[in-house]
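1. Structural data only, the sequence is not supplied:
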């Protein structure tokens, strides 16, 4: 896979981006909790700032990704993200603490234009039988940074503060853009081939395309429920550490490192066995096991049991990621990659933002264990929805896809 210049270059770019993102995210988390005395509402708003733009801009970004040159789009998104980190750094020096959320928000917006462009390049330049392997490799990269990212982010923040953390984030984004500039020149001129009509027409075609595809319709319904589940647990991991385990907030890095190590192992196994399992099986199994791991984590007050739950969730997370990405890639024509991602992703992100914004309130009104248990039950419901809506054998071919000529 590394012989492919597109895979090799984008992997290096993502390595730099992951480093910058982890330094920024952990610095912001620790900075906000220091200033607000571990306020659950403030912590949940960090997650909202990270994911709300994905919900809002994924549709727009996916449609434009089908129109624009992918290399050009990705380079400019990284350069603008780098600039935004510097702007936030300046704003923080003269403004309120919540200025730090702006950097996360802006970077998330640009990612909605960059991410579908990368998927488009893979669809164009990676053979079909290699797609699951590439997706698994990228998930493994995420897992590596789940292990080392929290530690790096914590060390940099504790020793150098929020200002240096944001500056390093800007440098990493800038280097990523420079690496992507070495990609081969985009094919087909200024806009993607096969794209015609107005923006609104193309946007509507994307939704019709998803509706006409059995596998993608099942994925949308599963995404909606799984988004609610993920949004509840995302902001509350810090309070699993503080309330359930009675540890200092910096102990969160160890839970995330254990989770990341398990993701690394799970991703490696998926890379070696991906061809033997259908993507919908990977997704359903990942959701089912994650449901059990999440419920176990919510009820555990023992560090070892919580670590085991993190291992379970981490190991099966690549199954979910690879299953989702492979189902989308296999069931989508190249000219629709951006728009399909733009139509499917906001369903997950929209539900996730709704539950994230209410997670702190629900925890205050109920308790941590109850909220995390509800999250696990929702993961379980997502798996059953997928199994019920997706008949055996679907989701692996393009026979139910509406062609662009329609």
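-> Received it, and whenever you're ready, just let me know what you need. Quick caveat: nothing in here was measured; it's all calculated off a predicted structure.
2. When you work out contacts or count neighbours from here on, use the C-alpha atoms and nothing else.
-> Noted.
3. who's in contact with residue 199?
-> residue 63 (Cα atoms under 8 Å, 6 or more residues apart in numbering).
4. Would you mind measuring from it to residue 182?
-> To residue 182, residue 199 is 29 Å away according to Cα to Cα, to the nearest Å.
5. again, but for residue 302
-> Using Cα to Cα, one gets 49 Å for the distance from residue 302 to residue 182.
6. In the chain, mark out all the helices, start to finish.
-> Along the chain, the stretches classed as helices by DSSP state H are 5-36, 40-67, 70-94, 100-125, 131-180, 199-211, 214-233, 237-239, 252-273, 279-299, 303-330, 337-365, 368-389.
7. And here is the other one:
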């Protein structure tokens, strides 16, 4: 299968095409002025409130079932481990299937699990491991739901106010963290954990109804969808090979490792250091939530004036001071102050990293990129929760918090060499320059592998620049799914160069060539300009043959 016509010709009429809602660049509107986003945001806010009430009830219930700091800290592990394990699959599903239906399915699963947990608690069938199991099931539903929700926000909101929408989502969660723990602690104090679980059950209903009413429009694409495992691999490959997203992942993991100590050890802090009640535990977490709301509000303002890197550094300083206060607080109110600072710092930091990932990921891989970032962050939280629980049980609570602060300071020093980009300047809209070739044999999407070679004629004086551009081309090819990429120079004619690569199937070849973005356009044009042939670079495609062996 060969075709000597290069398919990198660019349709300039599509260069300015916008795939997200468009507004005037100078417009200063709130994402809440968009009705669909406002309805979903409001319903999600109430659902978040119920989730935070459930978190307080579960954590305090575990503290009443056991005195082991390590087992109590495992509640945080049960909430974080499913996010690490399943969020990438949730992201792959969100990029392939109807996001509304996926969110409905996950919300229904969480609703059923919450009903089961409430029933078991009411009839006193609950055990520590039963509590951990159903906490993990609810967290698994969240792991599938969240990538669809965050990716849907990008579809609903114009790019130039996407950061505000991310901040509003964070504020929604952190308003719940402010009021939810206090309400949850009050409910547990005057009634029972089962009643708090009932409130969580009811909180799902509004969001489920809103999702049933919502009728999103879906873009019709001629590009074949990927099998689920292949989609997961493509998402992880893109995130790892994208230097900006990879940096955000590493920074998120560093933050998750230390932040896990704050929430995982909070029940131990209240019950064992201060001999407190469910209500005082709720108010302690409420302090974290108040700080988180302050961080969401101030973070949005700071990001308009500072770079994301400086905002993240400020958040890190706040978390560090908060950890030190928690480690050595002589009285309860000082611990509340430490939680407030830590909550503010975490939201400022996490929201900035989350926004960076969204702005650095093309639309075809948005949900998977976010999921990979969450997998790194929450995976570190899993390790951190267990680690700090172990230190608290066999050492002391103060030692656990202090170790977390030292790890945070060390990671901040390492992060000096991993600065975040100014992602707002990237243009990741698709080029839509590629046309499927006309071929003369019957090829199915699953057939492969496909081998591709392009031949360039490069003048001697341009070869250094050509090699520089080819280094960028290698990165783009591998990021978008190419395998075995190589560059070859002709031994008989040193001006002739061959670029070659392969892909597993013909369907993957189509997807590979439709993943180019406007930000990649300069590389395509530079290579074409360096080519000195009479026509465009020669392009040949081959399908692997299967020799017939003689019997």
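-> Cool, got the structure. Remember, it's a predicted structure, so these values are computed and weren't measured experimentally.
8. that older thread, TSV please, covering the helices of structure 1 and showing distance to residue 399 of structure 1.
-> Shown next, in TSV, are the helices of structure 1 (distance: least, Cα to Cα, whole Å):
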stretch	distance to residue 399 of structure 1
helix 5-36	28
helix 40-67	22
helix 70-94	27
helix 100-125	18
helix 131-180	19
helix 199-211	12
helix 214-233	9
helix 237-239	42
helix 252-273	25
helix 279-299	16
helix 303-330	11
helix 337-365	16
helix 368-389	16
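9. so which of these comes closest to residue 401 of structure 1?
-> helix 199-211 (6.8 Å; Cα to Cα).
10. now that closest one: which residue numbers in structure 2?
-> Aligned using TM-score structural alignment, helix 199-211 of structure 1 spans residues 228-240 in structure 2.
11. Residue 22 of structure 1 -> structure 2?
-> Aligned by TM-score structural alignment, residue 22 of structure 1 pairs with residue 52 of structure 2.
12. swap in residue 69 of structure 1?
-> Matched by TM-score structural alignment, residue 69 of structure 1 corresponds to residue 98 in structure 2.
13. how close does its match get to residue 149 of structure 2?
-> Residue 98 of structure 2 sits at a distance of 11 Å from residue 149 of structure 2 (criterion: Cα to Cα).
14. Neighbour count for those two, which is higher?
-> For residue 98 of structure 2 and residue 149, the more surrounded residue by other Cα atoms under 10 Å is residue 149, and the numbers stand at 21 against 14.
15. May I see the buried residues of the match of helix 199-211 of structure 1?
-> Within stretch 228-240 of structure 2, the residues scored as buried using 16 or more other Cα atoms under 10 Å are 231, 232, 233, 234, 235, 236, 237, 238, 239, 240.
16. list the contacts for the match of residue 22 of structure 1?
-> By Cα under 8 Å, 6+ apart, the residues touching residue 52 of structure 2 are 176, 177, 180, 181, 184.
17. Tell me how far the aligned residue in structure 1 for residue 269 of structure 2 lies from residue 373 of structure 1.
-> Using TM-score structural alignment as the criterion, residue 269 of structure 2 maps onto residue 240 of structure 1. Separation of residue 240 of structure 1 from residue 373 of structure 1 (Cα to Cα): 12 Å.
18. joint contacts of these two?
-> Common neighbours of residue 240 of structure 1 and residue 373 (Cα under 8 Å, 6+ apart) are residue 298.
19. Quick one: map residue 455 of structure 2 onto structure 1.
-> Pairing criterion TM-score structural alignment: no partner of residue 455 of structure 2 within structure 1 is identified.
20. Skipping adjacent residues, who's closest to residue 455 of structure 2 in space?
-> Leaving out its chain neighbours, the residue that sits closest to residue 455 of structure 2 by Cα to Cα, 6 or more residues apart in numbering is residue 498, at 4.5 Å.
21. Run a quick neighbour tally on that neighbour.
-> 18.
22. what do you get for the one 4 residues further on?
-> Residues contacting residue 502 of structure 2 under the criterion other Cα under 10 Å number 23.
23. Mind checking what secondary structure it has?
-> Classification of residue 502 of structure 2 by DSSP: H, G, I helix; E, B strand; the rest coil places it in strand.
24. Residue 541 of structure 2 now?
-> Put simply, residue 541 of structure 2 is strand when judged by three-state DSSP.
25. Excluding sequence neighbours, find me the nearest residue to it.
-> Spatial nearest neighbour of residue 541 of structure 2, excluding adjacent residues (Cα to Cα, 6+ apart): residue 452 at 4.5 Å.
26. Correct me if wrong: that neighbour contacts residue 509.
-> No - at 9.4 Å, residue 452 of structure 2 does not count as touching residue 509 under the criterion of Cα atoms under 8 Å.
27. Give me the nearest residue to residue 397 of structure 1, chain neighbours excluded.
-> Nearest residue to residue 397 of structure 1, sequence neighbours excluded (Cα to Cα, 6+ apart): residue 331, at 6.0 Å.
28. Aligned to that neighbour, what sits in structure 2?
-> Using TM-score structural alignment, the equivalent of residue 331 of structure 1 in structure 2 is residue 360.
29. Show the contacting residues for its match.
-> By Cα under 8 Å, 6+ apart, the contact list for residue 360 of structure 2 reads 244, 245, 423, 426, 428.
30. go on, residue 353 of structure 1?
-> Contacts for residue 353 of structure 1 (Cα under 8 Å, 6+ apart) come out as 48, 51, 52, 55, 231.
31. Please say which position in structure 2 the first one maps to.
-> Aligned by TM-score structural alignment, residue 48 of structure 1 pairs with residue 77 of structure 2.
32. So the nearest residue to that match once chain neighbours are set aside versus residue 196 of structure 2, what's the distance?
-> In this structure, residue 77 of structure 2 finds its nearest non-sequential neighbour in residue 382, 4.9 Å apart by Cα to Cα, 6+ apart. Taking Cα to Cα as the measure, residue 382 of structure 2 falls 25 Å from residue 196 of structure 2.
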